[in-house]
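Chemist: Okay, predicted coordinates and the sequence, questions at the end:
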Amino acid sequence: MEEKLIKKRFDPEKRFMELGKTKIDLARLCRDARGVEDDLRQAIKEDWGEARYNDWDTRLYPFAEASDLVVQDDVLLNNYPPLYTDIQTVCSDCDNGPCDLENGKGLCGLDLDPFQARLSLRVACRGCQSQFMDTRDLLDYAIKEFGLDKEVSLGARHDISDQALSIAILTGQYVRNLSHLERALAYAEAQLNKLFLASHQGTGSVFDFENMTFHCGSVLLLVQGVSELVKGSCFGFQRGADRDKLEMDHWPPPNISGGLGNIEKGKPVIAFVGDNFLPAWSAINHLKDKGLTERFEICAPGPVGLDIARFYDRVRIVGTMVNAGKWIRLGFADVIVASTGCSHLDILGEAKRVESKVIWVSPQGLGGLPDRTDSPGEELIDDLIGGLDAVWVRDVDKVGEIAVRVAQGLKGRGNYLLSEEKVKEEAKRCREDCDLCFNACPNSLLIGQAVRKAREEGLSALTPIEKGCYFCGKCEQQCPEKIPIRDLIVAALKKRVPDDKFIMRSGRGSVPEDEIARSAFTLMNSPGFCWILSCGGGKDIEDVGWLANEFTGKGCVTLIAGCGAVEAARYFDREAGKFLFEKFTCEYAVKNISSLGG
């Protein structure tokens, strides 16, 4: 029966292959290799030795499902069982609900603990969506611009078996061009759809759902690998793997000026917010073509700022994405080009308060804006300069020039920030017997105490809470006196803007195997490796930088990426007189910190 099934699944001509003197039966290596026979043959030829096949009992899972990877997950979950804290007892995921799972199983047979695991999976899937969508948009754009045959790599020092390991592990293919990336991303998107469905309808065990949550993280790494390959191969992102490894002790240079205080006054300011760097790529190319780069300030928070820094070193990275709402209400930008991102904020509302113009570029709409992608560019420019608050334009090539010309044509905006006298006046309404704002604050900031101090001390009393505030607005929702707490916080931010400066390096991209091997000779003198992962928004804005300095200074090989790198860059060693990325180099080695990018 089994042999009949194998014959049905396999073309006899493709079932066997030669590896040295050994004949390999693909049917014994892979449960179902239909459609991936050529991938398997290629992978075995490039990555296997004959002895490996003969000595190891190997199974291959090309384009793996979560259930194909349970062996690895079983080890992790048995050693580190999940702990659920914010318990939700009522399930309303289907038409039969709601079911109170504290009183027993639901009508579908789901118990309380598996329900928590299912919710965990749902959160993981939701967290992946933005990066999946932006990578899809990026890859589609690259295919239109460069074609499916465009070759891709992570850099000259990466061997084919050393690049995009998440893609190779999960799909069984070594990617060489955009066509391969298209196939890998389609696989990841299909996996996310299956996982999302299971997060609403699945009735498995805790292990089943946590296995799927791990798989969700794995396919996210695949998607990030696709994005990195496209950025470096198609859009000229600088990469350490294209440099001689002996250069890495001083490359990339610490030449990115960050912080609001580094924005030159008097110049038009264009800010890019979200995960999509393509509008910035278009705008910067327009500035270069017109010789205008010295006359404009290009700013961005978070991941898009880190992306821009890898092809344009004049960018001002103003902070982390989680704080974007605070920067926007400050009114530092004349034009905001926005796309979907990891943080949710009222871009239209915040921008309108300070008369910043918004150009929305994502495929899905925003706030009821009409889609004006097909409107003539001149008409859009005239409308925005003439008083229109925002437009929705999905053509990123078009958006670049529009943003530049609108920023050029605006005649100045009002100052909507509270004066110190107004802050003191608002602070007098804060009650001594309340502190509901403290209870609502995710960072447990002493908001009421600071506001009451501001009655006499003014803005300086608000600086400690301003640094730890990521502008969620929960304090204002709870305030019985309706004090505009976030306006007070932005006024305090304005006071410290001149001192909000830091220096950082742009991201270097992935670390090739030869550099890892070179570092191995010094690891005996190192405490080990340290990965710092942070989205920012901590209670103390300097915590991440302090940790990075401590670990790196004590001899760790430190890796950092994303908004965590931006927060770390703020750390200033007063004794050395240097910022963190000036103090340590970016080489993958002991007592160095490698910023990998967004």
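Modeler: Thanks, I have it.

Chemist: C-alpha only now, for contacts and for neighbours.
Modeler: Will do.

Chemist: And the residue nearest to Asp395 when sequence neighbours are not counted, how far from Thr135?
Modeler: Take Asp395 and drop its neighbours on the chain: the residue closest to it by C-alpha to C-alpha, 6 or more residues apart in numbering is Thr373, 6.2 Å away. Using C-alpha to C-alpha, to the nearest Å, Thr373 is found at 21 Å from Thr135.

Chemist: One more to weigh against that first structure:
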Amino acid sequence: MARKGLHVKVGELRSDIGVLKDLEITLGRIIEEPKPGEIGPTPFPSITDLRSWDLKLLKRYKPFYMPFCDVCCLCTFGKCDLTGDKRGACGLDMAGQQSRIVLLACCIGAATHIAHARHLVEHLIEKFGKEHPIDVGGVSVEVEAPVTRLVCGVRPRTLGDLEDVLDYLESQVTHLLSATHTGQEGSNIDFESKVFHAGMIDQVGMEVADIAQISAYNFPKADPDAPLVDIGLGVVDATKPVIMVIGHNVPPAVEIVDYLQENGLYGMVEVTGLCCTAIDVTRYNPKAKIVGPISWQLRYIRSGMPDVIVVDEQCIRADSLIEAQKIKAPLIAASPKNCLGLPDRTHDPAEEIVSDLVNGKTPGALILDPEKVGEVAVKTAILVAPRRKKFKAIPNVKGVIEGSKRCTGCQSCRRACPNDLPIPEAVAEAAKGNLDKLGALYAECIGCARCESACPQGLPLHSFIVKAAEKKLKEETYKIRAGRGAIQDIEIRNVGGPIVLGEIPGVIAFVGCANYPKGGEEIAEMAMEFANRRFIVLTSGCAAMSAALYKDEEGKSPYEIYPGAFDAGCIVNVGSCVSNPHIAGAAIKIASIFAKRNLYANYEE
């Protein structure tokens, strides 16, 4: 791969002036000479460099397709019927089409995390400089960035070094996406090989994002005793102005915390959040509060508790502005990837933006300067809170009962529900004045509100469920350990032998979005069961939050019961979604430290 900068190495240079030996000149970047034999066979691999290995895997583990759609609509020839052995106008069959759709989905995910990393790294370089060192654990973590080393064959030492890695990742996403164009790749097996490549670069992109923010924002650095922080709707002090942050990219939330602290306002305003921004802001300041995972957006907004809503990127409901308007809460969009149709106020004076938001002249604003977001969000929350008086979009008990009487029992809500919840039966009971069955649906409701969209009567069914479970909401007060980030090298050395010898049965990771069929409590139950069986249990993102939403008989959450070390019988929260590579990185470190495998550019092995 072409590299930035110029490096000249001269063994011996003779001139009339004298003789120069072993002269090296570098322009643009510092070149670190690798040790002999240190670099593996595939530094910065292209989309075909690992293809032979992929094909071996795919020959052994053959893909099986269960199409959710029988047609292809991706080009101007479509719609093409691909049922049976039919091929589309471009010649692609059903297996090829299904694997192409999977590649598209994986490219979306990879591009999202890589773009997240790019925005974050650019912001941190602007704030802290290119030479700011990468430090995810001091002397406790000498093998930092194991995924980046394994894939790219480089060891990033500064924020500036991460830019070259991102250049590579962005080029790979472009090549992968181009393969999905009509008339490009025709083999489902080669599509699947490219899916593997997308997953690999996705891991690198996430690692770049997390090691950058750990280093610059001084998040917990491989700390098994990272602080316990509050989580749950019940932890929010609604008597104060409340700011709600949603998304995945933490700089706007960090600036909100900084503005409060710099102006002596911290403690007067509640900083709360959902999804991974919430996890990361508590890594920055443990006094911030996590409300819950992605599935809790509607219930929290409609509760009326947030006075200002700040959204950055990823996992944000597309109707967040509409929902914010229902409770008369101004919304600030802080990412160019999620503008929500709002006017760009980035370069307007902060006081002018605040005035427009507080007086209702505009329902929201797009502000692409994180520092200005911090100032505007705080000032707006303080001024708008007395006017809103926690206006909510949740009906009272009488409203639920009267609304339920309009239900015709058509079953549309249940057919639309991804968890097949018995909503019609619960609504029928509510019409008689009994809200217990509606309240019982709360734990398994994923908050998608598809039931509301399907209801021909226009009933706010999700809000009915939330109202019926109001007592449970207020009791949701739990603890989660702040994301610790990387695993220490000494921890790997301590568990390597016991894992190989079977004394530690394995490592289990709970990751992913909170859309579980039976609610999040099962995540906590499984995590504790594996910990009791001496597994090393890791969590991240929404799964880490779900694991926290449980109490034993003594009122303790799993993170209070089990230690946070990478060891048998422990439960480890590594952090947000972009912290996932610390989990893969632990496995890579075991191979590198304990099994003495080459770490650099050696992905296939």
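Modeler: Nice, thanks for sending it over. Small disclaimer: the values here were computed from a predicted structure and weren't measured.

Chemist: Which one's more surrounded, Thr373 and Thr135 of structure 1?
Modeler: Between Thr373 of structure 1 and Thr135, Thr135 has the larger neighbour count (other C-alpha atoms under 10 Å), namely 22 against 17.

Chemist: which part of structure 2 lines up with the helix or strand hosting the more buried one?
Modeler: Using DSSP states H and E, Thr135 of structure 1 sits in helix 112-146. Mapping helix 112-146 of structure 1 onto structure 2 (TM-score structural alignment) gives residues 94-128.

Chemist: counterpart of Ser419 of structure 1 in structure 2?
Modeler: Counting by TM-score structural alignment, Ser419 of structure 1 corresponds to Asn396 in structure 2.

Chemist: same question, Val337 of structure 1
Modeler: Val337 of structure 1 maps onto Val310 in structure 2, by TM-score structural alignment.

Chemist: and that match, how many neighbours does it have?
Modeler: 27.

Chemist: Over to Ala95 of structure 2?
Modeler: 20.

Chemist: ok, and the closest non-adjacent residue to the aligned partner of Thr158 of structure 2 in structure 1?
Modeler: Following TM-score structural alignment, the counterpart assigned to Thr158 of structure 2 within structure 1 is Asn177. Nearest residue to Asn177 of structure 1 in three dimensions, chain neighbours excluded: Glu151, at 4.1 Å (C-alpha to C-alpha, 6+ apart).

Chemist: picking that back up, ok but the match of Val337 of structure 1 is inside a strand, no?
Modeler: Yes - counting by DSSP: H, G, I helix; E, B strand; the rest coil, Val310 of structure 2 is part of a strand.

Chemist: tell me which residues of the helix or strand containing Lys4 of structure 1 are tucked away?
Modeler: Using DSSP H and E, the element containing Lys4 of structure 1 is helix 2-9. Applying a neighbour-count criterion of 16 or more other C-alpha atoms under 10 Å, one finds Ile6 buried in helix 2-9 of structure 1.

Chemist: Next: stretch 483-494 of structure 2.
Modeler: Gly483, Arg484, Gly485, Ala486, Ile487, Gln488, Asp489, Glu491, Ile492.

Chemist: mind checking what Asp95 of structure 1 lines up with in structure 2?
Modeler: Aligned partner of Asp95 of structure 1 by TM-score structural alignment: Thr76.

Chemist: Let me fix that, I meant to ask about Phe237 of structure 1.
Modeler: So Phe237 of structure 1 corresponds to Phe219, using TM-score structural alignment.

Chemist: isn't its match right next to Ile279, touching?
Modeler: No - between Phe219 of structure 2 and Ile279 there is no contact under C-alpha atoms under 8 Å: 10.9 Å.

Chemist: Quick check on the two: which one has the bigger neighbour count.
Modeler: Taking neighbours as other C-alpha under 10 Å, Phe219 of structure 2 and Ile279 compare with Ile279 leading, 34 against 26.

Chemist: what's around the closest residue to His175 of structure 2 other than its chain neighbours, how many residues?
Modeler: Distance criterion C-alpha to C-alpha, 6+ apart; nearest residue to His175 of structure 2, sequence neighbours excluded, is Ile47 at 7.6 Å. When neighbours are defined as other C-alpha under 10 Å, Ile47 of structure 2 has 17 of them.

Chemist: residue contacts, Ile47 of structure 2?
Modeler: Residues near Ile47 of structure 2 by C-alpha atoms under 8 Å, 6 or more residues apart in numbering: Gln172, His175, Leu176, Lys194, His197.

Chemist: which of those residues show up in structure 1 as well?
Modeler: Checked against structure 1 using both residues aligned by TM-score structural alignment, their matches' C-alpha atoms under 8 Å, the contacts of Ile47 of structure 2 keep these contacts: Lys194, His197.

Chemist: Which PyMOL command selects the buried ones in the contacts of Ile47 of structure 2?
Modeler: In PyMOL, this line selects whichever of these come out buried by 16+ other C-alpha under 10 Å:
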select buried, resi 172+176+194+197
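
Chemist: now the helices for the stretch 401-550 of structure 1?
Modeler: For the stretch 401-550 of structure 1, the helices defined by DSSP state H, counting those that start in this stretch cover 420-427, 436-440, 447-457, 463-468, 474-478, 485-496, 513-519, 543-553.

Chemist: What is the fifth one packed up against?
Modeler: Meaning helix 474-478 of structure 1. helix 436-440, helix 485-496 (3 or more C-alpha pairs under 8 Å, 6 or more residues apart in numbering; DSSP states H and E).

Chemist: The first one vs structure 2, average distance?
Modeler: Spelled out, that is helix 436-440 of structure 1. Taking mean C-alpha distance after the TM-score superposition for structure 1, the mean distance separating helix 436-440 of structure 1 from the aligned residues in structure 2 is 1.4 Å.
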